[in-house]
Every structure is written in C-alpha cells, then in structure tokens.
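A.B. asks: okay, predicted coordinates and the sequence, questions at the end:
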Amino acid sequence: MQNFARSHTGGGRERAIPEPTTGGAAGEDEFRVDVERIRFSPYFSRLSAVTQVIPQAGSGTTVHNRLTHSLKVSAVARSIAVGFRDAPEAARQIVADLGGCDPVVVQAAAAAHDLGHPPFGHLGEQVLDRAARNRLGLPDGFEGNAQTFRILTALDSCDATARGLNLTKAVRAAVLKYPWTRNEWRSLPPQPAERLPRGVGSDSASGALKFSAYSIDALEMADVLSAFPAIGTHQQTLECSVMDIADDIAYSVHDLDDFYRAGVLQFTAVSAELNGWLQAQSALAALEPGELMAGVALRRPGYALEAAWRHTYAKDSWIANAEAFRASVVRVTHDLVEGLLTIPYDGGLEADRAVSAFTRRWIDRLKGSIRVERTPNVRSGHVRLGSDAWHDVVVLKFVHTRFVLDRSDLAVYQRGQARVLETLADGFHLWLNDADDAARAPRRLIDSIEAATAEYRELRANAPEYFAAVGAGTSDRDIARFGRSRAVVDYIASFTDAQAMSVAALISGTSDNLWESGRSL
C-alpha cells in the first residue's frame, strides 16, 4: 500500500522560501502547516460573509455561505482521498505514478478553493470581470480561481514571507482547477468546446472563460506545475481533481439543501419540468432548435431540460449518453421531487430528517462512483465521477439553474448587486487617477498598487511575451496603469458582501455613516 505521507518526493513539498522543518512524520506536518495557514487567513474568515448562491438575508442561518461550503467540500474531498488507500491495486498504482494523493493536501486545497470569490457569489465574479476588462483595462480581467492562486502566492502573508503564504508546491498545484492563463488561448484557431479542456470555451479570440492564474502570476504557476512531470499539459493534479469533484458534489447536493430549506424549490414547478420531459421526450427530441428555444422562453414543461440535454451532449459527447441521462432524470424525479419536495420545509424534525437523509444518500452515491484514469479525456481529469453519477450531477445542476438562478426575483436583487461592484470599480479608478487626491486613498490600496506594479515590472523583464500576446504596451506608464488596475480589483475582491455595499455607498456619496461603515479602509 502506498505511503501517502511520503508522496510528492519529486518536489511537491518544496516551498518558495525554505523553512525549518517542524518535526514529526515526514511530509505530513509540512502539509498540515499549509492547512493551518489557510484556515487562519483573514481571507478564509471573510468567506463567512460572502454569498454562495442565494443571499442569507431573509433566509436565516440555514443557507450556506462560502465558508460553510468550503468546509463541506473539504470533508468530502478528504473522504475521497482516504478512500484511495483501499482502492484496487491498479488504481493505487496510477495514484502513485501521477504524484500521489495526500488527504491533507486535498483538505488544504478544498479549504482554499473559494478564497478568490468576490462579493455576491458568481454574479460578482462576472461583473468584476467585465469591470476589470472594460473599465480598468486589464486584458485578463478577473476570475475567482485565478484570484485564489494570487491570494495564496502574493496577497496574503505569513511569518515566513510578506507576500504569499509560502505553501508547498503540492498545495499550490492542487488549487489549479484550470491550469492555464486566460490569454494563452488567444493565438489558437477557434475549436469546438468538446475539443478543449473544460472551462476554456470555444471563443479563443477572447481567451479562456475559466483560468487559474493571471499573466502576472503565470511564471509561479509554471514553476509549481513543474513538480508534476507525469501530469499532462492542461491537466489537474490528482489532488486538484479530487477537490474539483468534491466541489461538484457539495454544490450539487448541499445547495439543494439550501434551496429546499429556504422554500425556493417548489414541488409543482420542478415536477412539471422533469415529468413533462419524461412524458414527451421523443416529441421534444424532434423539435427544431428555434421551436425548442421558443418553448424554453415560454417556460413550457420539459423544454428547458431538453435544451440542457442537447447542450450537454454537444460539449461532452465523450461521456454523455441519452439512456443514462433519462435514468438520472428518473432518479432525481423519484428522490427529490416525489420524495423530499413532498414534505414542505417547516423547520420541524420531520423535514430536517428528510433533508439530512436526502443529502447523505446522494453524497454517498456520488462519492462511491469515483474513477481514476491514467489518460483522461481532454474535458475530464485523472479523477472523475462514474457515468451514472456524472449524469446525476448534470440533472441536479439543471434544477439549480432553472428553478433558482433563473428566478426573476433573484435577478432583480442581483442587478442591484452588480451596480454596487460597478460603483466601486468606477469610484476607486477615478480616485486613483485624480493626481490631487490619489495620495489619500486607503493605505492598504496604496501598498497593493506598489506591490502589483513591481510584479508587472518583473513580468516585463522576465516574460514580455505575456504583454505581446494581447498587444499591451510595456512602457513605464503602461506598467503603472496595470499595477493600479490590478490593485483595485484585488482590493474590491477582498470585501465581504456587506463591506462592498457599505463602501459603495460611501464612495458614491449616498451614505453619511462614515464611522459606522463596518470597515476600516
């Protein structure tokens, strides 16, 4: 049996700055140091006040935030990693050959994976990306995964270094869900999404949709990945794959828990959609695209699920299967719609027992399907869900999107949140470009500008091709502008939901509560 504590003998335990060993079991203590540094980070504590999917306001403490989500991802991920110890010999050999899968590394990556999320959940990520590219002139914009890597390697600090947490390469690599930069794809000809890694998208001229490092941090990402020569280009490490799968499981199941408890998921609507598709599958499959999308717009039962299936098959024909998809729809209909949703959540013991049983049943089912592959499909990882479970997750995510994210009342709320982030980006950008008043900007922001500008100067000296790839200038003025803009994005992304709203009110002149803003700027 592989000694997991002694995995990563090829450089995964290296840190950017060597530190004294802490004693104890070789390998284990240094990875536990990483876990503790992440969990004690203010960026980690902040997650308790950042939206996961739906806001906690008005829903009480039953709704997950980014912190509780991260803790559950960590628990699921560790369970999967520990399970490899009892896997068949062939699977354990693959794990060993690809660099190992240490449960503590997996825990650390899971704890860190959402550090980079800005205020207001995924909506905040999209808005801040647009603001970064269109308002602040950053070619690689904003991305939550890239921000996570930046926090761990540059923005946070510890006793060993003022820039970054000085984590082991194994842990830094384990957060690289999309191990590339946005702009490295721009020079490639357009390709269908199914031929590209998951997250890249098909519009290569605009760069990757998802990525794990900004250009400013690209050299560090390349150095980290060099410790895993057996992992192919654009592939996650084993520990990263486990974290990614655990994130999918927690999102698919625990967020349904949220929506049920908050009264957002309604039996009638979900039942009509899923049963409508099951009863009219053949007729729906024969619809032309225009007819189908018209039915989606009119919210005709079954039409949205048929559109979701077609989209899934177009991207992932390597695994998507019509019979397996139908079987998953039947399973979800039986267990979620005809099971859990028939018991209205009233806060009582029966409802709590029902949701707990549902959650445990589905998490165990999904964890039990895990597969390890030496040569995965380009859109998969070395660790993946089995076919049936993969389709289950697709259907569960559809329920999230159709009956929660697409709700008009949530959309109205999110439009206001978007305005908050736009106000912050415009306000700080204008302030820092006001030569007469820029010096009065918050001290932390000024320090961040100096550090980011120095990083861009270093990138210009060591890898000017990252500027050339997007036609960006490299004059001192350009470098100063990039440093200023990246610092503004770093600063806004570090806010909690409440801090973002408070500071936006201050900088727009709509608040008179200067000393009660809830934040020391």
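C.D. replies: Perfect, thanks for sending it. Keep in mind that this is a model prediction, so the values were computed, not measured.

A.B. asks: contacts, neighbours, all on C-alpha from now
C.D. replies: Fine.

A.B. asks: residue ranges of the helices in the stretch 201-350 of the chain, please?
C.D. replies: 218-225, 238-261, 267-279, 281-285, 289-297, 303-315, 322-332, 349-367 (DSSP state H, counting those that start in this stretch).

A.B. asks: what of the stretch 51-200 of the chain?
C.D. replies: Counting by DSSP H, counting those that start in this stretch, the helices of the stretch 51-200 of the chain are 66-83, 89-97, 103-112, 121-130, 144-150, 169-174.

A.B. asks: I'd like those as JSON lines, with distance to Arg360 and mean neighbour count appended.
C.D. replies: Output for the helices of the stretch 51-200 of the chain, formatted as JSON lines (distance: least, C-alpha to C-alpha, whole Å; neighbours: other C-alpha atoms under 10 Å):
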{"stretch": "helix 66-83", "distance to Arg360": "11", "mean neighbour count": "22"}
{"stretch": "helix 89-97", "distance to Arg360": "26", "mean neighbour count": "16"}
{"stretch": "helix 103-112", "distance to Arg360": "19", "mean neighbour count": "30"}
{"stretch": "helix 121-130", "distance to Arg360": "25", "mean neighbour count": "20"}
{"stretch": "helix 144-150", "distance to Arg360": "28", "mean neighbour count": "26"}
{"stretch": "helix 169-174", "distance to Arg360": "26", "mean neighbour count": "28"}
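
A.B. asks: next up, a structure to set beside the first:
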Amino acid sequence: MTKDDGHRPEHELVRLTSGDPRRHARLVVPRHARGAQDTRSEARRDRDRILYSVAWRRLGGVTQVVTPFEDMALMHNRLTHSEKVAQVARSIAERLLHDKPARELVVRLGGIDADVVEAAALAHDLGHPPFGHIGEITLDKVARGLLRLPDGFEGNAQTFRTVLLGETRSNDYHGLNLTCATLVAIAKYPWQRDPTLKDDHRAKLRNDANYRRRWRKFSVYRSEKDDFDKAREFIADIEGFLPDTQSLEASIMDVADDITYAIHDLEDFYLAGILDVRAVLDELRLDEDDGLLRKLRDRLGIDYPDYFSEDLFAKAVKVVKEELKASFSAKNDGGVQTVGRARSAGSKLIGKYINSVEISDDVFWTHGPYIALDAEAWHEVQLLKEVTKNFVIKRPDIALLQRGQQRILRELVKYLLRWKNSNADFKRLPRRLRDEITTYAPSGGNTNRCILDYLCTLTDGQCYALYYKLSGSRPAASPMDLFL
C-alpha cells in the first residue's frame, strides 16, 4: 500500500462518484452499442456528444454580453465563454477531489465526476437565444404575452429542453441522450417557475426572496418536468438534499460560471475600451445613499440573508477597488504592457477564486448549494459581476443596439406566429420549425413554444438575416440564407 498524500491520478479522480447506477442512466435510450475499442466513460461520451453537436457550434455566433463589431477588440461569445467555464469548473472539481477531507464529504454527498462537471459547463448555455441577456428578457415577455406560455422563456430551461429534445443526433431518439448525472448538473436552478401573481407580483419581486428565486430563474419548463424529476431520482435518496438543492456537479458549474463572467468579461470590456474603470472607482463609495453599492447591498441582503455580511461587503469593496486601481485603472492604449497587466491580473483573480471554492457538510445558505465560494470571495465576485452589469450592459450606446435587437426578436415572433397559424401557407414554414410543430402537436402541448425553439437554433447573424427576409427589407445575401 502507498501513503495517501491527497493526490490521485486523473483516471481515479473521475471514479470518485456515487455507485448509484441511476447516475449513469440515459432517459431516452438506456444503452448504445459501442465499439470494442471505445473505452470512454459514460460521462466522457456526454462531453463528446456536446462538442459534436450543432447547438455547441452555434454558440460561436451568439452574443455573451455585448454584440461585438469588426472594429472592436475580440470579445467572448457564448462558445468561448463556455469553454472557459468548463476549464474553471474542471479545475475546481479536481482540486476538491485531490483534497482528502473534501473527498470524504464528496462521497457522502453523492460524488463528483470531473467529466460530468466539464460536460455540464460546456452545455450550460446551449439554449440561450440570440443577442445575449436582452434576448432572454425579450423572449420571456413575448412568451408570457403573445404566445400564451405560462412559464415564459428562460435560457437555462431552454438549455435543458435543447439537450433533452432539441438537438438531432440520431433518428433513434430525441436530443443528445445524456446521462442523468449530466442532465442534473446542467440545472443551475433545479425548479420550475412559480406562477405569476396577479396582485402583488411586483412587490414580491422586490421583497420576497423565495418568490424572486423561483420566478426570475429556473431550469425546467412544465413540459419537461417529468423527465427532469426522473433524472434527479438518484439525488432524492442522499441525506440533506432537498428538491431545490443543486447536485455537487451543478454547484461547481454554477460557481465556475460566476467566476468566468466576473473576470473574463471585465477583461474584455476594459481591453475593448468599453469599460471606464475611473468611473467605476468613483461609483464604488459606501457612503452613497442611492448608488450602485447601496442597491447591490440591499438586493444581496434580501436574496442571501444568511450569507450576506455588511462587514465582508465593505471589505470586498476595498479589495475590488485596489485590484481595479492596480491593473485596470490606466486608460487602455492598446500597448503590450497595458494588455499584459490586465491579462495577468485576470489570471491571478481566476486562480484566487478557484482556490476559494469550498465544500461544506451543510448548505451555504437557505436553499443553497453544498459547494460555493467562501464568504469573502463570494462578496467580491458579486461586486465584480455588478460592475459589468451597471457599467457595460446599461450604457446608453449599448442600449441603442439592444433596443433594435429587442424589436427584431419581437417582430420575428409575430411573423412566425402568423405564418404558423396560416392554414394556407403552413407547409412553407422553415422546415425545422414545421417539423417540430408536427412532432410536438400530438402531445397536446402549446406548439407556440416551437417558435422559441426555432429562434434558439439561430446565431445573431442568422436572426438578422431572417428578419430582413421576413420584413422584406433586404433579400437573401446568398443562396444558403434561403435555408434558414
């Protein structure tokens, strides 16, 4: 026997999972014949299926936060963002599995498979629509209004629907036919959306943490709830896991997504000249009665009353300001030293936060995960995410572009809905949309959701092209455009 020094080879790390066979089950087709030379685990096969999917390749043309233009510095799209989430997530998983005390908790709480973590991180944005976050907001409004879909639209729920039903990989089954462990790990918000309250909806959204949590974000539509519950059966028997608790692998993916969004987008926007760090530093003042920090502090206090700390928040403000001053405050002149300083700072922060992720024998906050950033790092990441939200997404010049993108999505839904409901012209609908409607109709579901499914197969550029054709404002740019 050899002494356990806390380090194990990769092939042993990925085996540190629950022996429950339900983790490795596939909901659609239980097992597939594989060649004798295929030595991959079921989780590694999941990862490869995602990488070979059309839905994955599409992400290269989908906005992450801000739609980039040719004369701007290269910025992340959904694909490059997902690649980095996968790298950060796998690093977190392997670090936890190398730590002996953490491994003991991992085993008790159901296990971690590093391949499942990576697969879920690669897949977590597959259902997100064109035009980034503004696309999500717009499609949710038209879904609950014009399309009469009670649970609206949400990118995470659309992702689950995409991997379960939407991607055509074989004529023998729908979707990617992933294992239950990977399906569950994709679900950052393992619940359905609460029905909208007619009378006090706005008040509840402002003040009720549980209502905010279950209405704003969710990972499953009603139409896929039975499959979702079946996938989560292996978690139900683990002591301490409630219906709303993420799997360990989902928690790792979730925290990796936060770290990546907080750091890589900050780098992007600074180097693209979009983020004015000096303006950020002026805003980060704790004495402001109605500034960014007050609003963020109030929101975190409502949503995380048993994890948020006023003292740690004030400390996080100092840490973030010092980091911004040291690495991002100088005007970006495109020089090698400026770029190098920013990239080095980003790398250092990524490493810091990866090493700040912990596993606990109890959830970190009510309805929360068993794996999360430690309290100090968590407050810093929340603040960094808010910087991107307030100083990039809400910029007036970005708003001009986004309002145009909102209009395109709203008009496309109207055009496609009228065309779908036209008996005389239904057969000339885009083939993918028509096929999904005819497949979905026998189940008795609302086929209007198929319009959203179709739009979520398009890149930003394809969305523009489809709008130009349907509005008659521009002909197809090439013969291939006709096949949208």
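C.D. replies: That came through, no problem. Because the structure is a prediction, the values reported are computed rather than measured.

A.B. asks: could I get the TM-score for this pair?
C.D. replies: The TM-score (TM-score structural alignment, normalised by the length of the second structure) is 0.90; 464 aligned residues with a C-alpha RMSD of 2.4 Å.

A.B. asks: tell me who's in contact with Ala285 of the first structure.
C.D. replies: Glu306 (C-alpha atoms under 8 Å, 6 or more residues apart in numbering).

A.B. asks: list the buried ones in stretch 2-15 of the first structure?
C.D. replies: In terms of neighbour count (16 or more other C-alpha atoms under 10 Å), stretch 2-15 of the first structure has its buried residues at Phe4, Ala5, Ser7, His8, Gly11, Gly12, Arg13, Glu14, Arg15.

A.B. asks: map Gln64 of the second structure onto the first structure.
C.D. replies: Using TM-score structural alignment, the equivalent of Gln64 of the second structure in the first structure is Gln52.

A.B. asks: ignore what I typed, I meant Glu233 of the second structure.
C.D. replies: By TM-score structural alignment, Glu233 of the second structure lines up with Ser226.

A.B. asks: quick one: contacts of stretch 59-70 of the second structure?
C.D. replies: 74-81, 126, 129-133, 265, 393, 398, 459-461.

A.B. asks: any idea how far it is from the middle of the chain?
C.D. replies: Offset of stretch 59-70 of the second structure from its chain centre (C-alpha atoms, centre = their mean, to the nearest Å): 15 Å.

A.B. asks: cool, stretch 459-469 of the first structure as well?
C.D. replies: 27 Å.

A.B. asks: again, but for stretch 96-108 of the first structure
C.D. replies: The answer for stretch 96-108 of the first structure is 20 Å, by C-alpha atoms, centre = their mean.

A.B. asks: read off where it ends up in the second structure.
C.D. replies: Under TM-score structural alignment, the match for stretch 96-108 of the first structure is residues 107-119.

A.B. asks: first vs last residue of that stretch, how far apart are they?
C.D. replies: End-to-end distance for stretch 107-119 of the second structure: 20 Å, by C-alpha to C-alpha, to the nearest Å.

A.B. asks: now what about it, what contacts it?
C.D. replies: Against stretch 107-119 of the second structure from outside (C-alpha under 8 Å, 6+ apart): 13-18, 43-44, 46-47, 50, 86-87, 89-90, 93-94, 97, 106, 181-182, 185, 235, 238-239, 247-250, 252-253.

A.B. asks: switch the cut-off to 6 Å
C.D. replies: Val14, Leu16, Thr17, Ser18, Ala43, Arg44, Arg47, Ala86, Arg90, Ala93, Thr182, Glu249 (C-alpha atoms under 6 Å, 6 or more residues apart in numbering).

A.B. asks: sorry, back to before: minimum distance to Asp247 of the first structure: which of the helices of the stretch 51-200 of the first structure has it?
C.D. replies: With C-alpha to C-alpha, the closest approach to Asp247 of the first structure among these belongs to helix 66-83: 5.4 Å.

A.B. asks: that closest one aligns to what range in the second structure?
C.D. replies: Going by TM-score structural alignment: helix 66-83 of the first structure matches residues 78-95.

A.B. asks: average offset between the matching stretch and the first structure?
C.D. replies: When the first structure is overlaid, stretch 78-95 of the second structure sits 0.2 Å from its aligned residues on average, using mean C-alpha distance after the TM-score superposition for the first structure.

A.B. asks: great, nothing more from me.
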